[in-house]
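Participant: Structure, please.
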Amino acid sequence: MLNKCYISFFLFIPLLLSLQPKSYAQSTKQSDGEHQILLGLKKHWGRSSPALSRWNSTSAAHCNWGGVTCTNGAVTGISLSNQFFVKPIPPSLCLLKNLTSLDLSYNNFSTSFPTTLYNCSKLNYLDLSNNLFVGKLPDDINSLSLQIEHLNLSTNRFRGRIPPSIGLLPRLKSLLLDTNGFDGSYPAEGISNLSNLKVLTLAFNPFVPAPVPEGFGKLTHLIYLWLDNMNITGEIPENLSNLSDLQLLSLAGNKIQGTIPNWIWQLKKLRYLYLYDNNFTGVIADNITALDLAEIDLSSNKLTGTIPGDFGKLTNLTFLFLYANELCGSIPPNIGLLPNLKDIRLFNNNLSGSLPPELGKHSLLVNFEIANNNFSGELPEGLCSNRELLDIVVFNNSLSGKLPESLDGCNKLNNLMMYNNHFTGEFPRSLWSVVTNLLSTVMIQNNNLSGTFPTQLPWNFTRLDISNNRFSGPVPTLAGRLKVFRAANNMLSGEIPWDLTGISQVTELDLSGNQITGPIPMTIGVLMGLNAFNISGNQISGNIPAAFGFMSELTILDLSANALSGEIPEDFNKLRLNYLNLSMNQLSGEIPTLLRNEVYDLRFNPGLCVSSNSSTHNYPICRASNDLSRRLITLFSVLASIMFLSSAVSCFLILRRKKHRQDPLTWKLTPFHALHFTEHEILSGLCAQNWIGSGRSGKVYHVYVADEAGACSSVAVKRIWSLQNLNVNLEKDFHAEVQILGEIRHMNIVKLLCCISSSEAKLLVYEYMENGSLDRWLHQRDRTGTSAFLDWPTRLQIAIDSARGLCYMHHGCSPAIVHRDFKSANILLGSEFRAKVADFGFARILLKAGEPESVSAIGGTFGYMPPEYGYQRRVNEKVDVYSFGVVLLELTTGRVANGGGAEYCLAQWAWRQYQENGLSVDVLDEEIQDPVHNEDMFAVFTLALICTGEQPSMRPSMKDILHALLRFDHRSEGGSLQHAASEETALES
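Facilitator: Presented below is the predicted three-dimensional model:
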């Protein structure tokens, strides 16, 4: 930056140039020389650097280049952090004779300390932190410029000792050597001489264990002293009390003993005190005059006594960490009045008494952790008054009473751990909210709480334990990331929900000791990762589903004390159970071979038996008559099935002959491609066994027909409507689909083969896509019984194929076509998972590309519809861009588009995650996380965010999106940019 005197100097440049022509010539020559030096740096370090790539050899204005600072036309500063440099620092750098500031932090230098910098004679600021420098610091490090004031070598791989000669740099004000591998003795000999030092960091180095050097007490100008995790022993020396300017004192993670000196609490400028994870003993002083303290962390020591009342005078205090000590007594009430307190952690002590009643009312309290103490009474009424609370951790106390009303609507709450207390009353219903809730962990077991669940719990729950309370009502449909659900010993009733797909990731499910009735749902098999399942002590009836035998992760199974009947499935032999209890039921039949083990409890099932050759004598021998009966029943069942099948075939043939007589008079076939089948083959395939699904406008069938060579092939048939439910909207859908698909020819748009219509129904016949929809592979795998998943390269290819289809509709058709209902369910996958866009019932043909078209009704699916649908009825291509962005989010995160309820969708979730956490690996689908592909996934996730922006004009075109996706396609050897160019040529033609 230019200071005021430099700015004044520039005002006189014209005058100086007229009076001193020789000096001007010299200045020009110097500028040309610096220009060449900088270009030499670019050549040395390569052109992949984000900053150096913009250094242009044809421009003389190098003072305007990124990372370059000039004063009076001379280069005085170089700042090139985060440039991925690997090659060493070249000697030519110090040919910049006026260089005073050099920042090369966050690169990949891996040499020893660069002594070439000794030649930078005017250097006063040097930052080489966050690199990979190795070896020892040179003994003559004092050969650096004597002007140097700031030296930052932190976060490298230096080792050995810190040379005493570092104390011969008299102007040093900040010395940062933390986070290296220095393993010698503490550098007291040299550093103690740096009388101007204000910042000193030696933390996270494996020094030889020793006390804090006495000489550090002479550094009276220090304001920042960071000495964490460096093997300090002994006590804090008294002469550190001379450091009256200290604002930060951190000695955490050492082996310091003794008491905390009283003089620390008298440092009037002290703001940050970190003494955690040491061996401090004794009490905390109660005469505190360091009233500027904002953060205090004395956790994980052996402190005794009470919490000083003077802590309540620290009006700037934001963090108070005293956990894992031996403190006793109560929390001073005035702590509840502190206006800036955000985080208080007092767990694992011997504290008792009631909690400060004003806590939470006067500050934006974010975290409250007091677990494993002896507190009693109620939680403060205003604990979440300011709606910022994220964590309440109060388990293992003697707290009682109703939960505070301020928790109702405490929507930012993430962790609620209140187990093993005496709370009563109804649990706040808003905390179960699907829409607004952020709760991840709820552990409220062993209280006396009551209430009911909503129909569905929030998707973001990972752990829910309400055991040993008084909750009632039906078992909720669980959704999202839930791993553990325990609800033992409550008053839950009704049946176990059949839709268990929402908790397919659950590992432990305990519903024991309730009043649940009905059968175990056959869909239990979707819980493939289930490790422990307990529904004992209920009123569950029916048979044990054979699906249990395929749950390979199951180790604990307790179905005891119910009314289960029938046989134990033979597939139980496939399980490797550590614990099995099927006792006190009404089971019968032969016990599977591997369950004949004394460890398993199958008692009190009078109908169970074993075969005659079994070595188990605790069960009766199965009678032969029983075997015969079972065989006869099986035989009769087979015969009945054969008779039923014969009747069905006869009926089918009669109906088919009847249709053959009628169809030529009633059905009209309109082909769009060359066909090798007749309408009669299609009509004969519209039977129940060929039905594969239902959509918004009718049923879909998988029909087998003969191909050109006479072999069997497949088509998909959509039956739009029947005479009984004919309506105007479906009529429009039909004509839209026929008009668009009948004319479109593109490899990534599903092919409409023909249309068959009559007065009774209208049929659309498509090419058959054998792998179904993308939605099925992303979100319905458990429901369909497949364990396979789409890896990232396949997902990227699907995104590219889908983008090609939409790109053709937007840019390759004249006029352009807008799909208006683009979603993962409308992306169909072929034999090699090549994708095609389908279902054009809501599509619109724009009168002019890029201009909005009025629509009479909103089309689309919630979660994929852009925000402008809420306030306008005009659409253009940016509607599809938004929907495509949502599909990209599904591909990268694995989440459903509309799983968060009517007021919360995937796009909103993704934007919030990005704003709060940036590009965190937590947003990516766990199944496909891979260091090889994570960077590409982050890029596609970012592209999805851009596509789902609120302003339509800010969203990219599908052509731009396709170009961006092709850059991440590493499957083609020819290079993605060439591929993108050929794609654009194809579109333009």
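
Participant: CA atoms for contacts and neighbours, from now on please.
Facilitator: Noted.

Participant: OK, contacts around residue 503?
Facilitator: 478-483, 527 (C-alpha atoms under 8 Å, 6 or more residues apart in numbering).

Participant: Kindly recompute the last result at 10 Å.
Facilitator: Contacts for residue 503 were tallied using C-alpha atoms under 10 Å, 6 or more residues apart in numbering; they are 459, 462, 477-485, 509, 526-527, 529-530.

Participant: Check the protein for its longest strand and report it.
Facilitator: strand 712-722 (DSSP state E).

Participant: tell me the SS of residue 56?
Facilitator: coil (DSSP: H, G, I helix; E, B strand; the rest coil).

Participant: Packing partners of the biggest helix by length in the chain?
Facilitator: What stands out as the longest helix in the chain, according to DSSP state H, is helix 624-666. Applying 3 or more C-alpha pairs under 10 Å, 6 or more residues apart in numbering; DSSP states H and E, one finds that helix 624-666 contacts strand 586-590, helix 679-684.

Participant: State the distance from residue 92 to residue 100.
Facilitator: Residue 92 sits 15 Å away from residue 100, going by C-alpha to C-alpha, to the nearest Å.

Participant: Following up with a second sequence; could you model it the same way so I can compare the two?
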Amino acid sequence: MASKKLHFLLLFLFLFLLPHFPEVTSQTEPQILLQIKKDFGNPDSLSSWIDSTSHCSWLGISCTGTSVTSVLLSGNNLTSSVPTSLCQLPNLTHLDLSFNFLRGHFPTSLYNCTHLRHLDLSQNLFVGSIPADINLLSPSKLEFLSLSANNFSGDIPPSVGKLESIVELLLDNNLFNGTIPAELGNLSTLQTLWLANNPFPPAEIPSSFGNMTSLSFLWMTSTNVFGEIPDSFGKLKNLMHLDLAMNRLAGRIPTAIWMLDKLQIVYLYHNKLVGDISVKFGTRSLVSVDLSMNALTGMIPEFFGKQVNLTVLNLYYNNLSGTIPASIGVLPALSDIRLFNNRLTGALPSELGKNSPLWNIEVDDNELSGELPESLCAGGILTSIVVSNNKFTGRIPESLGNCSSLNNVQIQRNRFSGEVPAGIWTSAVNLTTVMMGHNSLSGELPERLPWNLTRLEMDSNRFSGSIPSSAPSLLVFVAGNNSLSGTIPENLAGISKLQVLSLGNNRISGEIPASISVLTSLTDLDLSGNRLSGELPESIGSLPVLTTLDLSENRLSGNIPAEIGNLKLNRLNLSSNSLDGEVPVPFQNQAYDQSFLSNPNLCSSNSLVNLRACGRRWSARSDKLSRGLLAVFIILGSLCFLGALALGLFMLREYRRRRDGSVLKAWKVTSFHKVDVLESNIVRGLTDDNLVGTGGAGMVYRVQVAGDTAVAVKKIWNSRKLDDKLEKEFLAEVEILGSIRHANIVKLYSCISNSKSKLLVYEYMENGSLDQWLHSSRRVDGRGSLDWPARLRIAIGAARGLCYMHYDCSSPIVHRDVKSSNILLDSEFTAKIADFGLARMLVKAGEAESVSAIAGSFGYMAPECGWLRKVNDKVDVYSFGVVLLELTTGREANGGGDEHGSLADSVWRYFQEGGGGQVSDLVDKEIQDPVHTEAIEIALKLGVICTSAAPTSRPSMKDVLQVLQRCNERNGRDGVEITGFGEYDGAPLLGTKWGSRRRKSLTDTVTDTDAGAKSDHVILLQ
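Facilitator: Sure thing, here's the model as predicted:
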């Protein structure tokens, strides 16, 4: 009886307490997966996840037995946060959510996935810091963790060093701006570590990294590390791939690195490494070595000639000397060798190319001599040979005439002689560039040049024969200073794409054909110093973009057609001909006063210097004065002239005495850099002969001061009444330039002033301004165009200068007049920001400053400058975006758009309307190269983003610099896309997708549903 009561009581308690027991989950794994699908927002990519099929066959699902072990959903357009339901899968070991658009902070809910061994969250839009307790992420099992290409910021937490089983750790291409923890050295199982392309603060590489003895792949490009490479790296016995490029490392390369037996890849380019490459023994497994753009000295060691697996050897931009080891010529795998810009001497290895699949050789700008090896194209795949600016002699190898793979030949400025092998013009079916000027080459050109040849420069040689009549793709033909003869082809349709035609100083005769009007893309025409005769064809006046015309020193006659006056010419020279009549009215001004010399029968109705007035001829028949009266006038005039000359000499001597005496004492000199510059030398150098430029605020002179040293002097005014506006601009430039120091900002040496003149003395930039290289209308004689790598380096340099101004100055600076003419280039083509006359210092970082007038240059000026009195650094971002569009399209900012507006407006409209073609349609033809297509398009699209009408939609200069640096890192490689700019939870959004080919529209919108989000708009650019 008691037993029955006990059972009854227990039953009662069970029924009573049942509702209060924790709920027991009875979901099956298919039900969990359907919940995961729902949590992802039921995306179309998961439409195959339905009850009627086996869940193990669903997209991205892998099972062991019937239990899910892997969820692999890379590249499925997932846009939500990471579902917490994922960790309900009890046996999940592999989770790959890469290449999506997942948002939010790091998903700590994944800590509940206790069996996780592989986690890939790369190529998404995550923000914020990595949690300090990241070691709770399956600490004893996790082997692979990739957070690459997101927007994580802050520190890499030291707790990462507690992931005791980790083998691969990928943290590259984020926004980490905190420390690199030394605790990473505790990861004894780690084989792959990627930290590249993060804005870490300057720091040395932790010496504890030498304790990662299992490490085989270390990638730390662009991580802002400095100092020496730790000697502890000699303990990394398993290291195969070492990439520390684009940092500020200095000192010698530790010898121990070259003793690592497994080392295959060494990338240490673009640092400040010095000393010899001291290697004598060790690894023979090297595959690729890039030590370029450092300050290495000494000889190229024989060590490299023993690397039987070596395919790439890049040692360019160093101070290496001596000869190239002959053993390098017998390497069986060598395909790419770049040694340019060193001080190498001697001959090229005689067997170079004979034993290997050589496709690229660049040894330009050295002191190499001897003849080119016959074997360069023995492998049959040689694409590019660049040996310019050396001392090579002899003939061009006949074997190059049978090299059908040739695309790029640059042998200019050497001592080559003899005829060019005829096969170069017929066998090289892919030939696009030939630059062979300034040699002693001879021979004749064929009537038909290769179909896709775009650039032929052969000036200053001994070529003869006639001008080719067919070159369907030719854009640049420079053949001056040769012995070409015959006439200009009557039918020019075969060369109708020409942009530059320079045939000066040859023996070309006959008339200029009227058919020249078919050259509608021609910007530069130089036929000077020939034997051309007849009249000028009026059809020259119909060339729509012609900016330079030189027909001097010929035998041309007749009137100058009025139609030529319609041309917008920056340079015109018709001197030393037999032209007559009145000069077209548009040319009757001071700008063309040297354009018509030695044409005695030309005249001008407007007192044009060097031309007589029309209607007046000094002849006996037309002169109404008698011979006697004329003689009296001549005598009186001579006496007056002699008297004026004597007085002038006396006044000049007195002026010099006063100037060199008391006047110089009145000069006030304020120096900012120590330089041997005397104010008297500066003042005496302000002559018309030294004038190199003018601007809205004054004139610029090039003044020689000491030996070969030159400085640039900007003269702000020269009047007793001071202009308030110019005074403010002057003081602004002095205040700013005198207080800042940066490699990409022009250096101000001193300020010299007195009561009448104010001068700025700053470093002279040998290569002028960027716009003089980009735009043929401003291009200085003898300057060619810039290739894409040079343009990208200039963009990065200018961006660095602006970043320094915006973020690193004690008081942030907004330039307010960024444009290509204010980006100057030194002898090494290093870009430097100049002309701070419109710059303003901001009182606080991020605080806009009120301005009293619109400032800037049309075409570069941000839209808000016209209606806002408050401006911030985003106006510089807009202007820099226009410069990027100039660099990529080759068009001018205010004249390179369509009929509806500026260049920025035109490109924006192209994208908004679908473009009607490919992005490549916008790209400057001078830089179109399949090798760089992806990088050029990225830079162009970045320019589009920067020129957004809304300031808040533009990235910061830090973001812009980061993308350009990534672009440079991947320049010439495949698969690069920009993912987006924007803001999420206060953090900037910037992602980069490597290798993805998916395309989206220019301005896709990602709507953020998280309560903590502060912006719901992300610009996607793919």
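
Participant: before we move on, the earlier item: just name the most buried of the helices and strands packed on helix 624-666 of the first structure.
Facilitator: The highest mean neighbour count among these, using mean count of other C-alpha atoms under 10 Å, belongs to strand 586-590: a mean of 21.

Participant: Tell me the first helix or strand C-terminal of that strand.
Facilitator: Using DSSP states H and E, the helix or strand that follows strand 586-590 of the first structure in sequence is strand 607-609.

Participant: Count the residues that sit near residue 775 of the first structure.
Facilitator: 20 (other C-alpha atoms under 10 Å).

Participant: So which bit of the second structure is the strand or helix carrying it matched to?
Facilitator: Assigned by DSSP H and E, residue 775 of the first structure belongs to helix 774-779. Using TM-score structural alignment, none of the residues of the second structure align to helix 774-779 of the first structure.

Participant: one step back: have a look at residue 92 and residue 100 of the first structure and say which one is more surrounded.
Facilitator: Between residue 92 of the first structure and residue 100, counted using other C-alpha under 10 Å, the more crowded position is residue 100 (21 against 15).

Participant: What segments of the stretch 101-250 of the second structure are strands?
Facilitator: In the stretch 101-250 of the second structure, the strands defined using DSSP state E, counting those that start in this stretch lie at 118-120, 127-128, 144-146, 151-154, 168-170, 175-176, 192-194, 203-204, 217-219, 225-227, 241-243, 248-251.

Participant: just those strands: most buried one?
Facilitator: strand 175-176 (a mean of 27).

Participant: mind putting the strands of the stretch 101-250 of the second structure in CSV, distance to residue 417 of the second structure included?
Facilitator: Converted to CSV, the strands of the stretch 101-250 of the second structure look like this (distance: least, C-alpha to C-alpha, whole Å):
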stretch, distance to residue 417 of the second structure
strand 118-120, 60
strand 127-128, 62
strand 144-146, 57
strand 151-154, 57
strand 168-170, 54
strand 175-176, 55
strand 192-194, 51
strand 203-204, 52
strand 217-219, 47
strand 225-227, 48
strand 241-243, 43
strand 248-251, 43
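
Participant: and of those, who's closest to residue 711 of the second structure?
Facilitator: Ranking these by proximity to residue 711 of the second structure (C-alpha to C-alpha) places strand 248-251 first, at 29.0 Å.

Participant: which element follows that closest one toward the C-terminus?
Facilitator: Strand 248-251 of the second structure is succeeded, C-terminally, by strand 265-267 (DSSP H and E).

Participant: Onto which residues of the first structure does that next one map?
Facilitator: Strand 265-267 of the second structure lines up with residues 272-274 of the first structure when matched by TM-score structural alignment.

Participant: The matching stretch vs the second structure, mean deviation?
Facilitator: By mean C-alpha distance after the TM-score superposition for the first structure, the fitted stretch 272-274 of the first structure averages 1.0 Å away from its aligned residues in the second structure.

Participant: Give me the next element, helix or strand, following the helix holding residue 775 of the first structure.
Facilitator: Going down the chain from helix 774-779 of the first structure, the next helix or strand is helix 781-784, by DSSP H and E.

Participant: picking up where we left off before, turn the helices and strands packed on helix 624-666 of the first structure into CSV, including distance to residue 208 of the first structure.
Facilitator: Shown next, in CSV, are those (distance: least, C-alpha to C-alpha, whole Å):
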stretch, distance to residue 208 of the first structure
strand 586-590, 69
helix 679-684, 85
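
Participant: what about the strands in the stretch 701-850 of the first structure?
Facilitator: With DSSP E, counting those that start in this stretch as the criterion, the stretch 701-850 of the first structure has strands at 712-722, 752-757, 761-767, 817-818, 827-829, 835-837, 844-845.

Participant: the longest helix in the second structure is where?
Facilitator: Ranking each helix of the second structure by length (DSSP H) puts helix 627-658 first.

Participant: so the helix or strand that comes right after it corresponds to what in the first structure?
Facilitator: Going down the chain from helix 627-658 of the second structure, the next helix or strand is helix 664-665, by DSSP H and E. Under the alignment (TM-score structural alignment), helix 664-665 of the second structure falls on nothing in the first structure.

Participant: Which strands and helices lie in contact with helix 664-665 of the second structure?
Facilitator: helix 679-684.

Participant: What lies in contact with the helix it packs on?
Facilitator: Helix 679-684 of the second structure has contacts (C-alpha under 10 Å, 6+ apart) with 656, 659-660, 664-665, 667-669, 685, 701-706, 711-713, 750-753, 757, 759, 761.

Participant: The longest strand of the first structure aligns to what range in the second structure?
Facilitator: Following TM-score structural alignment, strand 712-722 of the first structure has no partner segment in the second structure.

Participant: Mind listing what's buried along that strand?
Facilitator: 714-721 (16 or more other C-alpha atoms under 10 Å).

Participant: and what of stretch 557-572 of the second structure?
Facilitator: 557-561, 564-569, 571-572.
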